[in-house]
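Visitor: structure of the sequence below:
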Amino acid sequence: MTLTALRDDALAATADGFALRLGLPWIRSLPIASLAGLHVEIDGDTVTPLQVDVNGRQVEASALADEAAWWFLQDRLIVRGDRGVGAGAHRVIVSFDLVIPYLQIRPDGPLTLPFRIERTLVTDAAPAAPLSPVIDPHTGAPVLAPRGSARDDTTPPDLPAAWSLTASAFNWTPEVILAERAATDIAAGIIADGIAEAIEVEPGQLWRSFPEPDAAEVEALRETLEALGGRVSIVGASLDDWLPGSRRRDEEERLAFLVPQLKDARRMGALGVRLPIGQAGEPLLRKVRPLLHDLDLVLFEEIQGQQTPGSASAGVAIDTIGLIDDPHIRLLVDVSMLMPSVPESYLEQLQRGGVALELITRLRNEWRDPATVEAIVDLLRSGGVPPQIHTLYMDMLVRFGRSDATVLRSILPLVGAFHLKFWDLDDADGRVSEPIRDLGALLAPTAFAGTLTSEWGGHEWLDADPSEMTRAHLALARGALAAGSRPLA
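Guide: Got it, this is the predicted structure:
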């Protein structure tokens, strides 16, 4: 993520020590118990004990595992210690583990990510000034169009009426984390700015009351979007399988965690909710199926990146969806499966991070060669990946796919939606448009009816305006889909 967990105004002096404002370095809200092993150094001194403000109380950092509160994405935790910090600059190091309760990486527990953030901070620094609104020179009033953007008055190419181009509010994640505007206002702004008429949303980014948002808040967002002529398409649901202490929820607990999110999706007027492929599992899918019918919702299971219909991680789940054979349970395909090459902006980050030019050249020229995968894994196993880019490096083994669009043919009858994932807008050799054009050609002779959503993943390393990026990508995607869907002369 381009936004650091320690911002310029993170360090403040208090009467008995310091307060450190710590941002959540993740993409959605998490239980506060997810924060483990918190360690703070100031000018080389380890500070202990540490307290964290939780709902008006100060809790020992070591006792956070016993807390039921949640860490909202737009909030910063206040970490307190008794070491004095005088005026001026101080070298601050914060390290901790972050437990991701909805992602499993090993049989006996969830994914745990180590973080180490080091910055020089000035005591009681003023926060960065918020961005100035764009002012209409004629009226003197703020305008809705984002800075630097321009409306395209050309007639867009036609798409089949059943294909709906939408945008994901996930594209605005860095702006949500920055918290200069409420997350719901940012989501509504996508519609107000004319970027899309429908949006995917992530409840874990929208409401402090997640995972059971207040019904009035949910309905207020729906009413706001409707007043702007927009709507919610799909809701990114979460299934937090793991509780503190690495205890896995049983099936009834998993269902109880998911049901409020389904009801909220219905309140938002969404057509469905989204989960990772295979996470629900057949028993839960069968348990939740009657409620999906009652609410008239589709549960989409998303396949992306290195996953393919024939892969071990996705094949069984796809077979299960086919076996259940219910239009209320469908696949969502992310075109990150179909990447012809690695984004140049990503390669630049790897090279800056210390990856050898030899491997960079290989990634640039031989991405789909199986031997390239071996080279990626070999460097990882050797310990040669610099720690500061370890998470970014893993994208090549998880989030970046190497398949051709033809691998989708066998599963198209089960697909109800697509993510048009993009990382940057460098379309040299069709690296962005080619998978979308191939998808258009694949869908044209079918009866596909559903959403195709612009989803930007590159904000993890690119500091760019999400409105400009999404608007430009939607235009590119519309053109590529139209070109692919036209019959050959």
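Visitor: every contact and neighbour count from this point should use C-alpha atoms.
Guide: Noted.
Visitor: hmm, L64 is touching L38, no?
Guide: No - counting by Cα atoms under 8 Å, L64 sits too far from L38 to count as a contact (9.9 Å).
Visitor: compare those two and say which is more crowded by neighbours.
Guide: L64 (22 against 18; other Cα atoms under 10 Å).
Visitor: helix, strand or coil for the more buried one?
Guide: Under DSSP: H, G, I helix; E, B strand; the rest coil, L64 falls in the helix class.
Visitor: kindly report the same for the one 10 residues further on.
Guide: Reduced to three states with three-state DSSP, the structure at Q74 is coil.
Visitor: and for comparison, fold this next one:
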Amino acid sequence: MALPLLLDDALVATESGFALRVSLPWIRSMPVASVTDIAVQVDGSPVPVAVRLDEREVEPDALHAEQGWWFIQDRLELRGERMLPPGAHDISVSFVLVVPYLQAGPSGPLCLPFRAERALELGDAASVRPHSTAGRTSGREPAGAAQDDAPGDWIVSASAFNWTPEVIRAERTADDIAIGVVADGVASTIEIEAGQVWRSFPEPSDVDVDAFRERLASAGGAVTIVGASLDDWISPTARRTEQERLAFLVPQLRAAARLGARGVRVPFGQAGPGLLRLAQPVLHELGVVLYEEIQGQQTLDLPAVAANLELLQGLDDPRVRVLVDISLLMPSLPPSYLDELRRGGVDEELVRRLETEWRAPATHQAVIAALREGRVPPAVHTLFMNLLVRFGRSDVADLEPLLPLTAGVHLKFWDLDDADGRVSAPIADIGAALRRTGFTGTLTSEWGGHEWLDADPAATTRAHLALAQRALSAVGTAR
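Guide: So this is what the prediction gives:
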């Protein structure tokens, strides 16, 4: 995602040189060992750096052996032994982030290159906040959650994920931001991301969970679903065994149960038959649901998707359910996204085609051809990949086999331009379809457009919730 690496106060002087404090450009905390190939330039010249972890300095090539985590609100502090004069300096930083829960092909995890260049004013080392160094293994900052709503209700919630850019800026703590969704009256129930809220992720401590639950209960709120993670890869070459995957997941299940949430969410098909069968007794013991989220360009005619659906149907376990993200059901592309592609230099003919013929198979082929032929400018390459991953072309009728298993919905939106019902129609469609199946779950406003839009998340989420309520009321489903 296009999230900031270098904030305004990233460059500070130290007694022996400088520190460059790099923000994590991702949506959840990551293992420190997932950071590779670090390179820094100052005023056009390469500068060797060491990574500051707690009170130690570690060579970048040695990070693979570290056990700590880069909490989403912390900075990874890179220290250089070069004294810099006061004033502005042209800074460049690059690294590769190994994403341990996303696979790239059959042999390893997704590895994403990140790079940022900007002029930064040299600040004072005193501006480094005590909690701004990555690599710590636990934390004890408070936050909250509460009791669940009665089964059978249609609960319309907001996702704290909508505030991700604010979480990364770290002007408030992540738990303050999540609780603020309720305290500020945006919604009374929320989804949270375990890897955003708890510094002790991926093994949320009882202290962290209890503090969050108590504070959110005091604000009058409840958590519906916790976004969990399955980090299948220990390193770019080592994959976890099924028992190790279970051991990674279970602390997150226990945290969700302690929080009073209905369950946890993982990607559709990622668990697989082995882990699902290992997890079933734990799910029943804790009384929580494992939601498998299907989204974007996943379709039921894909062999892996069809096989996983057959597995879930065979299990027929109320503790293993489906969560449908309506990014599957996009009648057209967000105008704000198309504008961003234009600004990034994508060929106007292709952009017009995306604008008018999004669902045509030939348009999909044109997108693939543009990538293969190198016609996508590097600055928008990651954004462009949404066309192949995050934006779907299905109709609600295509989802019929999923609906009896569906217990949650993400009302995904990118911007609020509802011309021709591009935002509201998929909400009404999925609502009408679920009403026919006796759905008893949650529907959550989830904003994906913060990847390219600089908008107020509270105002944006409020407006979307109002739009969603109108769309659901029109088909007789809203509470």
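Visitor: report the TM-score for the pair.
Guide: Remark: TM-score between the superposed chains equals 0.93 [TM-score structural alignment, normalised by the length of the second structure]; 455 aligned residues with a Cα RMSD of 1.7 Å.
Visitor: farthest from the middle of the second structure: give me that residue.
Guide: Going by Cα atoms, centre = their mean, the residue of the second structure most distant from its centre is P85, 38.8 Å out.
Visitor: pull the longest helix from the first structure.
Guide: helix 466-485 (DSSP state H).
Visitor: quick one: that one aligns where in the second structure?
Guide: Helix 466-485 of the first structure corresponds to residues 457-476 in the second structure, going by TM-score structural alignment.
Visitor: map P340 of the first structure across to the second structure for me.
Guide: Under TM-score structural alignment, P340 of the first structure pairs with P331 in the second structure.
Visitor: give me the neighbour count for its match.
Guide: By other Cα under 10 Å, neighbour count at P331 of the second structure equals 21.
Visitor: please name the nearest non-neighbouring residue to it.
Guide: Nearest-residue entry for P331 of the second structure: R422, 5.9 Å, with adjacent residues in sequence omitted and distances by Cα to Cα, 6 or more residues apart in numbering.
Visitor: just give me the neighbour total for that neighbour.
Guide: 19.
Visitor: OK, contacts around it?
Guide: When contacts are counted by Cα atoms under 8 Å, 6 or more residues apart in numbering, R422 of the second structure touches 330-333.
Visitor: one step back: which SSE is the residue farthest from the centre of the second structure in?
Guide: If you go by DSSP states H and E, P85 of the second structure is not part of any helix or strand.
Visitor: so which of the contacts of R422 of the second structure are in strands?
Guide: Assignment to strands by DSSP state E places none of the contacts of R422 of the second structure there.
Visitor: go through these and name the one nearest E57 of the second structure.
Guide: Relative to E57 of the second structure, the closest of the contacts of R422 of the second structure is L333; by Cα to Cα it sits at 46.3 Å.
Visitor: pretty sure the closest one contacts R359?
Guide: No - using Cα under 8 Å, L333 of the second structure is not in contact with R359; the gap is 9.5 Å.
Visitor: these two: which is more packed in?
Guide: Between L333 of the second structure and R359, counted using other Cα under 10 Å, the more crowded position is L333 (21 against 18).
Visitor: residue contacts, the more buried one?
Guide: L333 of the second structure makes contacts with 354-355, 358, 391, 422, as judged by Cα under 8 Å, 6+ apart.
Visitor: can you do 7 Å?
Guide: 355, 358 (Cα atoms under 7 Å, 6 or more residues apart in numbering).
Visitor: what's the spacing between it and L371 of the second structure?
Guide: To L371 of the second structure, L333 of the second structure is 19 Å away according to Cα to Cα, to the nearest Å.
Visitor: kindly report the same for A33 of the second structure.
Guide: 30 Å.
Visitor: likewise V96 of the second structure?
Guide: Distance, V96 of the second structure to L371 of the second structure, by Cα to Cα: 21 Å.
Visitor: what stretch of the second structure does stretch 180-197 of the first structure fall on?
Guide: Counting by TM-score structural alignment, stretch 180-197 of the first structure falls onto residues 171-188 of the second structure.
Visitor: distance between the matching stretch and the chain's centre?
Guide: Stretch 171-188 of the second structure sits 17 Å away from the centroid of its parent chain (Cα atoms, centre = their mean, to the nearest Å).
Visitor: residues contacting that stretch, please?
Guide: Residues outside stretch 171-188 of the second structure that contact it (Cα under 7 Å, 6+ apart) are 142-144, 157-158, 160, 167, 196-197, 216, 219-222, 458, 462.
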